[in-house]
Every structure is written in C-alpha cells, then in structure tokens.
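Asks: sequence unavailable; structure follows:
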C-alpha cells in the first residue's frame, strides 16, 4: 500500500513537471508587412580552432509570414568547418557585445521555459524552444546550405515580449553546441518578395543590371566610323 502511494505521488510529480516543461508556444499573429530583420555573420569567428578556414559565411533574415502569422526565415550558410557537424543554430536572448563574445548572448529564446532537454521533436514544433530554429526546421548538413520556412511562434512585433527577435541575435554552433560565430539582428530595408519557399530550396538570385562591355562599345564606334567613311563616297557618286 505504501509503495503504491509513493508511486502515485511520484507519477503526479512527474506529470506536473512534464506539463510545465511542455507548455506549447503561442502562435503569433499581426506581424507587420514590410518589416525585415537581417543578421549577417562577421568576418572573424568567435571560435578560432578546429577545421574552420576564416569564418562561416551567411545570414538569417526574418520577415512576416503569410497574413502576418509567424515569421518567414530565409537562411544561407557556406564555408562551414569540415568537421564537427551537423551544425545547428538558434535565436539567443541577448545581442552580441562589441567584442564579439558569443557566450554573452546567453541562452536560447525560450519564453515558455521549455529548456533544452530532451531535444526538440520537429514533429511538434510548438513544444520546442521558440529560438531552436534548427531543431524545428532542420540541421545544417550541406555546404552551401539554404532554407526558407515559416515559424508560427516567432515575432517581429516589438510588443510581443519573449518571442520578439529584433533586439536579439543568432548563434551558429558545432553539433556539440560549441559556439562558432554569432550575429545581431538589425532592421533592414523592406523586401517586396513575400513568396514562401519550400524548406531546402535555393534563395532567389539577384541579377545585377546589364552593362555594355567596353569591347561592345568599341565595335559600335568602329561601325559608326565605317558609316561616316561611306557617306562622302555615296555623295560623290550621286554628284557624278
């Protein structure tokens, strides 16, 4: 009897802890169109060891999801370390200090106090940490890596407390969670394209304006010169 009572109490306590740990995140609506935050990795890495050549290159951009629900993230990374993957990245609570210390960005954005353990299950993203983007939408397994997705639980609206990312940062990690590099989000010019791309798809390529090569310009000059040369001959022929 005593054993049963103790077991029942233990189960109740475990259930209470379980429920507290897995409070589902709220879906964020009302994110404003035309607002775009971008975080671009610096030239120098925070972690200067291992198989890294220079620093990881890349950025994370964030704008309103369709209808203002959630945030559309467009991510791109390249020049990854040749060892230590698959790599992960998260939104972190604090911005990067002037010295570039990624440790000072503190923990993941986690307004519902979910915690890091057990790991995020991507099949139930509402029960993951809000800032665990790679846990919800996929780790980095290729170089280069691009992806676009909508996270319903993130915010670019300043009055949505813990889910707001505009005054925060993201951190790029080895698989063992060692911090390699990090960057702050900054307000950027609005982006007219609101298309949602499937996860893992390539981002649109911006084609620069077409310029006329110097050689083409020289050909044009030569052609004009030939025309000018022919005109006197034609005039003389008509005169005769």
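Replies: Good, I have the coordinates. Just so you know, these numbers come straight off a predicted model, no measurement behind them.
Asks: only C-alpha atoms from now on, for both contacts and neighbour counts.
Replies: Noted.
Asks: and the residue nearest to the spatial centre of the chain, what is it in contact with?
Replies: The centre of the chain sits closest to residue 60, judged by CA atoms, centre = their mean, with a distance of 2.2 Å. By CA atoms under 8 Å, 6 or more residues apart in numbering, the contact list for residue 60 reads 38, 39, 40, 73, 74, 75, 76.
Asks: so can I have CSV of those showing distance to residue 131 and secondary structure?
Replies: What follows is the contacts of residue 60, written out as CSV (distance: CA to CA, whole Å; DSSP: H, G, I helix; E, B strand; the rest coil):
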residue, distance to residue 131, secondary structure
38, 15, strand
39, 14, strand
40, 17, strand
73, 12, strand
74, 15, strand
75, 14, strand
76, 17, strand
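Asks: another structure for you, compare them:
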C-alpha cells in the first residue's frame, strides 16, 4: 500500500511538472505561409479555410479564418490537431489538439490567458466561430504561441485543422500546406 501511494504521488508530481504555460515564440520564419481548406463532408454543411502567416516586426503569426455554412444558432470550435488528416479523410484520425506543453483541456481554456491554453486551441484562445444566419464567420487575429519553424514544439505546418460541432463531433478537417515567399495573398 505504501509503494502504491508513493507511485501515485510521484505520477501526480511528474504530470504537474510536465504541464507548463506556452512560451511566446520568438523565432518564426519571415517567409513561411500556411493554408488549410476544410474537406467537403456528407454529414456537415460547413466549408472554409485558414491561413497563417508571419507578421512583419512582430513575433506573432497572423491567423485568418473563414467558415461558412454554420448551422443557425451554433458556435463551432476549431483547433490545430496533432496529426495530419489521412488519405481517407477521417477527421478522428487527427488525434488530440496540438499541446506540446501538456496543458490538457481541464480546466477549460481561459480566453483572457491564452498562454495557459493548448497551443492548438485556436477558438479557446480567440473565440469560437459563429455568424448570423446567411453570413460567414470571418476573423483575423494574432497568435504568439504558434511556430512556423519546423522542429519546434509548437510547429503546425505539417498538421491539420479541425472544426468541431456543439457536441465536439468533428465536422470537417484539412491539412496545412506550406508556401514560401512566392505565396499569393489570400482574400479572406
């Protein structure tokens, strides 16, 4: 019994030490642009895209999101997930949210303290997607915790973007593509 208690205490200590706040990323590449489009799905009306690009004279990355076809009265969460979408388009195969610092989802993300949220919890850090009937959700914001530098813990460029319904079901998803300095401006 004593060894079981000690093992549990050490496990709790290890988990609490492992989880940490996300640091501000200061080494983003100046000419690395990423875009992901949602795949068409039979079970959802939504469509959209996300683009993430560097900001001149800032450590932040600019995120532009467009989601259309949102069911009336619903607010949808969207996240960067830890794996790309496989060829069969299975959004559930993308794993959990991008969370390199072990934050987890409990307690829920606090929009006023984005460094304490999972790195990939974009709607938790910046607000869910919603729109009045007949309109599209369009938003642009800065995120200081994502990395566009391959090999960094918060790098998202080879991962996926997933939009969730009200019960956390995965409505649609898409993989990020990376573009260099010849990338064209996207009209969000």
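Replies: Okay, I see it. For clarity, every value in this text was computed on a predicted model and none was experimentally measured.
Asks: for residue 204 of structure 1, state which of the contacts of residue 60 of structure 1 is nearest.
Replies: Lowest distance from residue 204 of structure 1 to the contacts of residue 60 of structure 1 (CA to CA) belongs to residue 74, with 10.4 Å.
Asks: which part of structure 1 lines up with stretch 20-38 of structure 2?
Replies: Per the alignment by TM-score structural alignment, stretch 20-38 of structure 2 matches residues 23-41 in structure 1.
Asks: which parts of structure 1 are helices?
Replies: Listed in chain order, the helices of structure 1 (DSSP state H) span 2-21, 133-137, 214-239.
Asks: what two of the contacts of residue 60 of structure 1 have the greatest distance between them?
Replies: 40 and 73, at 13.2 Å, using CA to CA across the contacts of residue 60 of structure 1.
Asks: more neighbours: which of these two?
Replies: The residue with more neighbours, out of residue 40 of structure 1 and residue 73, is residue 73; 24 against 18, by other CA atoms under 10 Å.
Asks: the helices of structure 1: which one's closest to residue 205 of structure 1?
Replies: helix 133-137 (22.5 Å).
Asks: where in structure 2 does the closest one align, residue-wise?
Replies: With TM-score structural alignment as the criterion, helix 133-137 of structure 1 aligns to 122-126.
Asks: could you do stretch 174-185 of structure 1 as well?
Replies: Aligned using TM-score structural alignment, stretch 174-185 of structure 1 spans residues 165-176 in structure 2.
Asks: report the buried residues of the matching stretch.
Replies: Under the neighbour-count criterion of 16 or more other CA atoms under 10 Å, stretch 165-176 of structure 2 has 165, 170, 171, 172, 173, 174, 175, 176 buried.
Asks: ok, so of the residues you listed, who is nearest residue 79 of structure 2?
Replies: residue 173 (9.5 Å).
Asks: before we move on, back to that, straight-line length of the match of stretch 20-38 of structure 2, end to end?
Replies: Taking CA to CA, to the nearest Å as the measure, stretch 23-41 of structure 1 stretches 32 Å from start to finish.
Asks: check stretch 51-63 of structure 2 too.
Replies: OK, stretch 51-63 of structure 2 end separation, CA to CA: 6 Å.
Asks: next up, the contacts around the nearest residue to residue 127 of structure 1 once chain neighbours are set aside.
Replies: Distances taken as CA to CA, 6 or more residues apart in numbering put residue 24 closest to residue 127 of structure 1, at 4.9 Å, once the chain neighbours are dropped. Going by CA under 8 Å, 6+ apart, residue 24 of structure 1 touches 112, 126, 127, 128.
Asks: JSON lines please, covering the residues you listed and showing neighbour count and distance to residue 234 of structure 1.
Replies: Compiled in JSON lines, the contacts of residue 24 of structure 1 are given as follows (neighbours: other CA atoms under 10 Å; distance: CA to CA, whole Å):
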{"residue": "112", "neighbour count": "19", "distance to residue 234 of structure 1": "87"}
{"residue": "126", "neighbour count": "20", "distance to residue 234 of structure 1": "82"}
{"residue": "127", "neighbour count": "19", "distance to residue 234 of structure 1": "85"}
{"residue": "128", "neighbour count": "30", "distance to residue 234 of structure 1": "83"}
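Asks: in those residues, find the pair that's most separated.
Replies: 112 and 126 (10.1 Å).
Asks: quick one: which of the helices of structure 1 is nearest residue 94 of structure 1?
Replies: helix 133-137 (16.2 Å).
Asks: not counting its neighbours along the chain, what's nearest residue 55 of structure 1?
Replies: residue 45 (4.9 Å).
Asks: list the contacts for the one you found?
Replies: 54, 55, 56, 180, 181.
Asks: what lines up with residue 51 of structure 2 in structure 1?
Replies: Under the alignment (TM-score structural alignment), residue 51 of structure 2 maps onto residue 61.
Asks: the residue nearest to its match when sequence neighbours are not counted: neighbour count?
Replies: Of all residues not flanking residue 61 of structure 1 in the chain, residue 38 sits nearest, at 4.2 Å (CA to CA, 6+ apart). Here the count is done by other CA under 10 Å, and residue 38 of structure 1 has 22 residues near it.
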